[in-house]
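**Student:** my questions are about this predicted structure, shown below with the sequence.
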Amino acid sequence: MSNGQETACLNGEPAVKRYRESGGVEALRTPREPQNRVTVVLGAQWGDEGKGKVVDLLAMDADIVCRCQGGNNAGHTVVVDSVEYDFHLLPSGVLNKKAVSFIGIRLGRSGFPFSLNLAKYVFPLATIVYCFSLCSLCFCSLGTTKKGIGPAYSSKAARNGLRVCDLVSDFSIFEEKFRVLASHFQTMYPNLNIDVDAELEQLKGYAERLRPLVTDGVYFMHKGLTGPSKKILVEGANAALLDIDFGTYPFVTSSNCTVGGVCTGLGVPPSHIGRVYGVVKAYTTRVGVGAFPTEQDNDTGNLLQSRGREFGVTTGRRRRCGWLDLVLVRYAHMVNGFSAIALTKLDILDTLPEIKVGVAYTVDDKPLPSFPANMDVLTKVSVTYETLPGWCCSTEGARNFDELPSQAQDYIRFIENFLQVPVKWVGVGKSRESMIKLF
């Protein structure tokens, strides 16, 4: 410095002068809205609500479609031009080839363009370890898919896991880390039989194929959020009541399936999250074990299961079925703040002369003020139902709200009124065309 002159330069210009001309601190203090907002689609029950169909519909107009959590333990079905696609890992918007599909969760393969970020990798080793760990538990099976997702998230928390960025960097360093991890598991489970050399050979091939597809997720999302106008769609896997923190613990998955998973899984700032759509099945289903207050283990449940073809996409397991539980959905709304609801599979109710909706819980004749966190309490609840008239005719041909039977319209309005959330879409079939848009 000389004579107190400003000599600090940025791109050849005095930095302080540039700062003053830009408005200085006053410009920084002026509130600015995010340039691009993210649209999020989440399950509002125990999964299997039909999120894939909603994401596929919205993805037709998206530039980037993201998966933010979970793994191939989730299954999403999309029907386009009478062709049925079952996606377990890929974003359901991958059928839109104009959009970039971004996976913020774990390794995947497909013929479609997609990118990976600092995702955790689920090894075959992890699946075997999971089976051993379940056998060692002193309580009943959690009813998981046994896809190795639990060990992947456990190793993440234990800080000994391996990520995709490790896989595609120096493979000799990756191999060393992998052998240490395998040795750790073999020490924990002496009967664990795993061919480490064979897995490493397979992984080496994966590394070569995946390297061109890997990018840094934080910078990728930041560019999409702050650059030229982009429509960004995020698809949550599983559902709110399977969230590791807010779900029906311990009968949950290992990830955050609620809206917070968008921030932790993709590095998206909360201020960039715009609309959050909750997908609600017109009745309730659940795969595996755990409390299910509105379950109908009777002819009604069998009818819903049969008409809805309620079998898990990933496991093929028969889904338990029951009446719509609005106490549960309202809780999901409290956690996620739904902008609107997509109500799916309304047509499955077409043959019922009356339809019940769970609207309150009691225990020992005492009302519960909210959805209980304790699962021992949830198993004891009695459900208060509101009985609505059915419509006893097909809704599958309806393509707008006015074409629905008046009783079906009343059913939708009842849900909106109870939740104080508008229903934006109603599904009356499997294809894109069967999603009725209300507004």
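**Tutor:** Okay, I see it. In this text, all values refer to a predicted model and were calculated from it rather than measured experimentally. Residues are numbered from 1 along each chain as shown.
**Student:** for the rest of this, base every contact and every neighbour count on C-alpha atoms.
**Tutor:** OK.
**Student:** in contact with K156, which residues?
**Tutor:** K120 (Cα atoms under 8 Å, 6 or more residues apart in numbering).
**Student:** is it in a helix, a strand, or coil?
**Tutor:** Secondary structure state of K156, per DSSP: H, G, I helix; E, B strand; the rest coil, is helix.
**Student:** got another, please set it beside the one above:
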Amino acid sequence: MHKADLIVGLQWGDEGKGKIVDMMAQDYEVVARFAGGHNAGHTIVTNGKKYALHLIPSGILNPDAVNIIGNGVVVCPANLMKEMSQFDNLEGRLWLSDKAHLILPYHQMIDQAKERMRGDKAIGTTGRGIGPAYADKISRSGHRVGELKDVETLFVKIVEYLNQNRPVFEAMGVDVPSENSLKEDLERYRDGLLPYITDTTQMIWRELREGRKILLEGAQGTMLDIDHGTYPYVTSSNTIAGGACTGMGLSPKQIGRVTGIAKAYCTRVGNGPFPSEDFGPDGDRLREQGHEFGTTTGRPRRCGWFDAVAIRHACALNGCDQISLMKLDVLDGFEKIKICVGYEFEGERIDYVPYDLEHVTPIYETFPGWEKVEGIDDYDALPDSAKAYIETIERVSGVKVGIISTSPDRNDTIVRP
């Protein structure tokens, strides 16, 4: 049986999945995105040119790869069309599931209004309408991409929905769009997207039957999973390996090799628990050296040390075969480097992620730093202290570090046999 390989983030998103998907996509014929929305961002640097992708799979930079946006994704048509405008000749190279749910302008207004209402208890969403679109999906009042094939019927359904909820929207301070602007938007979405809409479930089954090499690409990270992350400070979808099955229409038996992506340190955007966060000069230095500002929002990311407890948890949830360790070069020049190897919780040392991550204290091992690993593409050429750091990550996580990135460029990557 042919299987689809999977790349998944192991931390709080922003792990550098884009570079690895881009690198690996050169060897795959199909690259498919299975969850999330345009709140995700992959920054890819190829031949010195930078690309920021939000909805389109990173395989788009391989001219021979077919790219699929699966049913588990929530799609903002305006943003997708804007992103598509960067590329030429997308027909036949990009496909959009007719079962994916639409993010409409009022979803974004609701998202931003709810965050304002939460005040200092705000979740820290990107305000892109992701949560409200998934909420409508689960409450069975959402609309799917396939409905753009009949704009007249879709328009009537949305107007009915807006009228039913008008008192709620007004109480939240949300401006309901006029019928004219709504109709114009839907027609524009139809005209821009119709050639790309298809039944991607049947498509990916066919590609598997025909023996195509398929790579599945997630968004965000394991610790933001709606079920297994730091709820409620999470995203609104299943970001783990299981989400690839529901988000693409695959069975667990059709998932092949799982590569988990992690930074050599840790970052988080938005609010919520982050045990290994560093509030001092080291955290500031990680942010500056790592250019840790959101691809989608531009927000500065919270920075801290590698959390091996959370990585072991994430590797178990995802069934990881290997870890891809990103941005090792960001640690260049640090005199001392730390790894969180356990937590203190309710007076005891624990080595797992508890329900209440808010009240754990990190337990660190400290390592000597190194001068420079930037640009190294051979494991044996790494400084001994960098090798000791990597081997500790392997020991605590129980998973081999098979890929190591030493700069944003695709070529500066160590692939261990």
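**Tutor:** Arrived safely. Values in this document were obtained by computation on a predicted structure and should not be read as measured data.
**Student:** ok, which stretches of the stretch 51-200 of the first structure are helices?
**Tutor:** 51-59, 124-136, 149-158, 164-167, 171-188, 196-210 (DSSP state H, counting those that start in this stretch).
**Student:** can you tell me which of the ones you listed is most buried?
**Tutor:** helix 51-59 (a mean of 25; mean count of other Cα atoms under 10 Å).
**Student:** need the contact partners of it.
**Tutor:** 41-43, 65, 76-79, 92-93, 95-96, 99, 233, 235, 279, 342, 430-432.
**Student:** what are the ranges of the strands in the stretch 151-300 of the second structure?
**Tutor:** 197-198, 214-217, 255-263, 266-268 (DSSP state E, counting those that start in this stretch).
**Student:** could you pull up the residues touching the equivalent of C266 of the second structure over in the first structure?
**Tutor:** By TM-score structural alignment, C266 of the second structure lines up with T284 in the first structure. Going by Cα under 8 Å, 6+ apart, T284 of the first structure touches 45-46, 294-295, 321-325.
**Student:** how about A314 of the second structure?
**Tutor:** Counting by Cα under 8 Å, 6+ apart, the residues that A314 of the second structure touches are 10-11, 222-223.
**Student:** Provide the aligned range in the first structure for the helix or strand it falls within.
**Tutor:** A314 of the second structure is part of helix 308-318 when elements are defined by DSSP states H and E. Aligned using TM-score structural alignment, helix 308-318 of the second structure spans residues 326-336 in the first structure.
**Student:** ok, average deviation of that stretch from the second structure?
**Tutor:** For stretch 326-336 of the first structure, the mean deviation from the second structure after alignment is 0.8 Å (mean Cα distance after the TM-score superposition for the first structure).
**Student:** can you give the distance of that stretch from its chain's centre?
**Tutor:** In terms of Cα atoms, centre = their mean, to the nearest Å, the centre of stretch 326-336 of the first structure is set 16 Å apart from its chain centre.
**Student:** just stretch 225-235 of the first structure next, same as before
**Tutor:** Centroid separation for stretch 225-235 of the first structure versus its chain: 18 Å, with Cα atoms, centre = their mean.
**Student:** what's the first-to-last distance across it?
**Tutor:** 16 Å (Cα to Cα, to the nearest Å).
**Student:** what are the buried residues along that stretch?
**Tutor:** 225, 230-235 (16 or more other Cα atoms under 10 Å).
**Student:** likewise for stretch 189-205 of the second structure?
**Tutor:** Across stretch 189-205 of the second structure, burial judged by 16+ other Cα under 10 Å covers 189-190, 192-194, 196-201, 204.
**Student:** that older thread, which one of the buried residues of stretch 225-235 of the first structure is nearest to L142 of the first structure?
**Tutor:** E235 (24.6 Å; Cα to Cα).
**Student:** what sits against whatever residue of the second structure lines up with E235 of the first structure?
**Tutor:** Aligning on TM-score structural alignment places E235 of the first structure opposite E217 in the second structure. Shown in contact with E217 of the second structure (Cα under 8 Å, 6+ apart): 6-8, 21, 31-34, 57.
**Student:** likewise for K149 of the second structure?
**Tutor:** 190, 194.
**Student:** check A126 of the first structure too.
**Tutor:** A126 of the first structure touches 148-149, 151-152, counting by Cα under 8 Å, 6+ apart.
**Student:** state the distance from it to R179 of the first structure.
**Tutor:** 13 Å.
**Student:** over to I64 of the first structure?
**Tutor:** I64 of the first structure is 36 Å from R179 of the first structure, by Cα to Cα.
**Student:** do G358 of the first structure as well
**Tutor:** 52 Å.
**Student:** do the same with L404 of the first structure
**Tutor:** Distance of L404 of the first structure to R179 of the first structure, computed by Cα to Cα: 60 Å.
**Student:** what do you get for K223 of the first structure?
**Tutor:** 36 Å.
**Student:** kindly report the same for L42 of the first structure.
**Tutor:** For L42 of the first structure, the distance to R179 of the first structure - Cα to Cα - is 37 Å.
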